[in-house]
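Colleague: Can you look at this prediction? I've put the sequence above it.
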Amino acid sequence: MHGTRDGLNWPRAQALAARERASYIARNPESARLAGLAAQHLLFGVPMHWMNDWSTPFALTVSEASGARFRDVDGHEYVDFCLGDTGAMFGHAPSAVAQAIARQSMRGYTAMLPSEDAAPVAAQLARRFGLPYWQFALSASDANRFVLRWLRAATGRDKVLVFNGCYHGTVDDVFVDLIDGVPTQRDSLLGQVHTLTDHTVVVEFNDLPALEAALARGDIACVLAEPVMTNIGMVLPEPGYWEAAQRIIRHHGALLVIDETHTISSGPGGYAREHGMLPDALVVGKPIGGGIPCAVYGFTEELARKVEHAKRGAPSGHSGVGTTLSANMFAMAAMRANLEQVMTEAAYQRMFGLAARLAEGLRDVIARHGLPWCVTRVGARTEFQFAPSSPRNGGEAQAILDGELEQIIHLYLLNRGLLITPFHNMLLVCPATAESDVARLLTAFDECLGEMH
């Protein structure tokens, strides 16, 4: 039996899973009907193939979403602790953003020219994150891809270093794992024809000697990292890790790129600003526009000058950076409203209080059932993991994943009107989340664990 299942009655858990699948099917006839229609013309039967990766027998179809709640086509209402896996971190359809995009919808969407929102948005970003120069993209994947291209051009170095188990969207360069200590291109990456290990170096998070050894070769342009690993299960930096890592990175002439797309849950300026980190470049994606597709990336003054020099010294033609819809007027209006009116200090303080109560409640429930699981929180982001203590690197986090157990818990909660993030056990709160929502989640979680004893 999986070590993650210690303390559980697995036959009872499997019987629970069968009952919950039957309940889901019975509760959702309209979602089932629409899933059948979708299968006629949508590849894999869904708009994006990963929409099939939830715990459900068929996809749940959403009809509307607002604040911390959404409704499905069968009329069920849900409290949303997934929130678009941070895309709706500040709630669905925040009023200020909705009003801004409604106004902009009558004034044009895109013109390939700056809108009047561009300068105020850049000033907001500079104030929040402490980096003076910014550019825009449609997603964090694109932003990370563009930053890697800029930094390779600026440094003349061709390699990037990432951490085992990292997540930076769909950037090809990052799909390299450590398998028995050997850098290995990820088997799940479809259609990749170039050998990624020629230009990507991978080490374990929290391993300073490995970081030092990799950078000592002098060929790495940048380290691309989340300040806290999030997508493989949360992995916190050990005390003093980032202070030492930044010294090592600087010593060897590499640059540090921090991807705050998930860790913007830490505060208005992200984890790096909250913890005194000094990255050379920073990326934020999904949450920055209140759910509208957009992303941002910023540079220090020194790096910005190097980037400008590289561009001006290059032959004319397409740089490989940017898309026609990057920084479109619609997205800029959404970002301005979200930054100025939604992502406020007051909103964060409310989210932190709710997340702290959620984390404490999860620990209490887990302890009451005598399970060897832990709970980790980063600001408004909370996760329970199937191990006695938080993993210290991606390899350890990968080893404790248990998709079958996750899906039982997720489906049980979903059938009771509570959504948490698929693929792992992450929960977000937003300014619209109520204390009663947290209490309801904890009660259902307690009952679920009781059913599996």
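Modeller: Cool, got the structure. Keep in mind the model is a prediction, meaning the values are calculated, not measured. Numbering: from 1, shown residues only.
Colleague: use CA for all of it now, contacts and neighbours both
Modeller: Will do.
Colleague: contact partners of the longest helix anywhere in the chain?
Modeller: As far as residue count goes, and with DSSP state H defining each element, the longest helix of the chain is helix 345-368. Contacts of helix 345-368 with the rest of the structure, by Cα atoms under 8 Å, 6 or more residues apart in numbering, involve 267-268, 372-377, 379-384, 428-431, 433-435, 438, 442, 445-446.
Colleague: In strands, which of the residues you listed fall?
Modeller: In strands, defined here by DSSP state E, the members of the contacts of helix 345-368 are 374-377, 381-384, 428.
Colleague: ok, and here's another one to check against it:
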Amino acid sequence: MIDRARLAELLDRERGAFRARNPLSAAAYERARAHLFGGVPMTWMNKTAAGFPLYLAEARGARVTDLDGHEYVDLCLGDTGAMAGHSPKATVDAVAERFSRLGGATVMMPTEDAAWVGAELGRRFGVPFWSFSLTATDANRWAIRLARAVTGRPKILVNSYCYHGSVDEVLLVVGADGAAVSREGNVGAPVDPTVTGRVVEFNDLPSLERELAFGDVAAVLMEPALTNIGIVLPEPGYLDGVRELTRRHGTLLINDETHTFSAGPGGCTGAWGLDPDIVTIGKAIGGGVPSGGYGLSAEVAARVEGMSGLDLVDMGGVGGTLAGNALSVAAMRATLEHVLTDDAFAAMSALAARFADGVQEVIDRHALPWSVTRLGARAEYRFTSPAPRNGGESNAAGDPDLDDYLHVYLANRGVLLTPFHNMALMCPATTEADVARHHEVFAAAVAELTG
């Protein structure tokens, strides 16, 4: 239903407007190319709809301002890392207290904040024993090693087109013939990931049962809802089926709640009453300060502690003297205690529902074969209907030119979405006016495209 020539014309126009209105960001990018690999601090920052990234000047709450002085409604929020909003006061105060008055950001000593954070995460996610990292990627890596240790099994099973950071075992997908293959573009894999992993499509219990029957899977590592390939929600009974099958086959279940934390104070695990063996999380819990962690059930913790010969103190640790540092732990406590509270999640989810309803109204008005899906405080629109039911379908529904058109159109009018997909996230500082602004611009973009 989309006139591709019209789309190309509009995309070219919007990219030209982006270049014209952001000369300082463009110049900063060109200077950086002489010193930074790829011209950016992290190569994923080159994922931009307009050819170069906007450069940050300031960020507060649900707003960011770039070098050229343009203010944006930020619905990206650090792709979940700033779910608490940018520099929430409680977190800023706690970090300043720890780093300035008390000092000791990195000291090889625990602080009392850590036990508070562990207890709070236990309350929210239902697993009682916690340890910390700096990223969810590191938490996932260590959870995988613990699962292999206690089960004596070599393989990890994941869902096709999942996202668990740069963990080697997860970078495989279901190929065209149904067999597992290395994910396209996998950089420098130490071994073919099919050697260390198995993969099935999300929402496919028969395939999961088939792969677990080999008896070599230490753990199923999964998001309770896929997010980074676009939001894909579990079908009724699917997650119960996963839990039953993993128990039957002696396989541990790891819920990665890093992105699905948007579902509520305890992520999908808390919102849907799930019962994993291990939970991993990162990004949002530190209010923007690098933070991550993994939580163990009482049974798994006892099994690990009961194994002789495991070096859990020196080389066996999660790695890095910065993990669980006093500054990150202070940020986690303040964020969980005062910012990402139960009440905050209720308000954020209500705004996300309003966002999804408004997007659906525009889709219906133009009779577009698109869909919108919500997971608590997060919503996303896709260029297919019905919404995809697994990662393979979601990947096939991608439309890079249409993605880029909407992203650059919105950015040129003061609204930012997550650059990797059409995801909008609400934080405690997001307002109804912010959501209304998105709807106004989104409706104009669609009208120009379809008119």
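Modeller: Everything's here; your move. Just so you know, these numbers come straight off a predicted model, no measurement behind them.
Colleague: quick one, strands of the stretch 151-300 of structure 1?
Modeller: Across the stretch 151-300 of structure 1, reading from the start of the chain, the strands by DSSP state E, counting those that start in this stretch fall at 159-163, 176-179, 182-185, 200-203, 220-225, 255-259, 281-284, 295-299.
Colleague: what's the spacing between the residue positioned nearest the centre of structure 2 and Ile281 of structure 2?
Modeller: Closest to where the C-alpha atoms of structure 2 average out (Cα atoms, centre = their mean) is His259, at 3.4 Å. Distance, His259 of structure 2 to Ile281 of structure 2, by Cα to Cα, to the nearest Å: 8 Å.
Colleague: Strands of the stretch 1-150 of structure 1, start to end?
Modeller: 62-66, 69-72, 77-80, 133-137.
Colleague: In structure 2, what range does the second one match?
Modeller: By that I understand strand 69-72 of structure 1. Aligned by TM-score structural alignment, strand 69-72 of structure 1 falls on residues 63-66 of structure 2.
Colleague: same thing with stretch 221-240 of structure 1?
Modeller: Against structure 2, the aligned range for stretch 221-240 of structure 1 is residues 218-237 (TM-score structural alignment).
Colleague: Okay, buried residues for the matching stretch please.
Modeller: Across stretch 218-237 of structure 2, burial judged by 16 or more other Cα atoms under 10 Å covers 218-234.
Colleague: Contacts only, for the aligned partner of Gly269 of structure 1 in structure 2.
Modeller: Aligned by TM-score structural alignment, Gly269 of structure 1 pairs with Gly266 of structure 2. Counting by Cα under 8 Å, 6+ apart, Gly266 of structure 2 touches 121, 124-125.
Colleague: How about Ala432 of structure 1?
Modeller: For Ala432 of structure 1, the contacting residues are 67-68, 90-91, taking Cα under 8 Å, 6+ apart as the criterion.
Colleague: Quick check: the aligned partner of it in structure 2 vs Leu416 of structure 2, distance?
Modeller: Residue mapping for Ala432 of structure 1 onto structure 2 gives Ala429, with TM-score structural alignment as the criterion. Between Ala429 of structure 2 and Leu416 of structure 2 the distance is 15 Å, computed by Cα to Cα.
Colleague: cool, Gly126 of structure 2 as well?
Modeller: Gly126 of structure 2 sits 34 Å away from Leu416 of structure 2, going by Cα to Cα.
Colleague: can you check Glu14 of structure 2 too?
Modeller: When Glu14 of structure 2 is compared with Leu416 of structure 2 (using Cα to Cα), they lie 14 Å apart.
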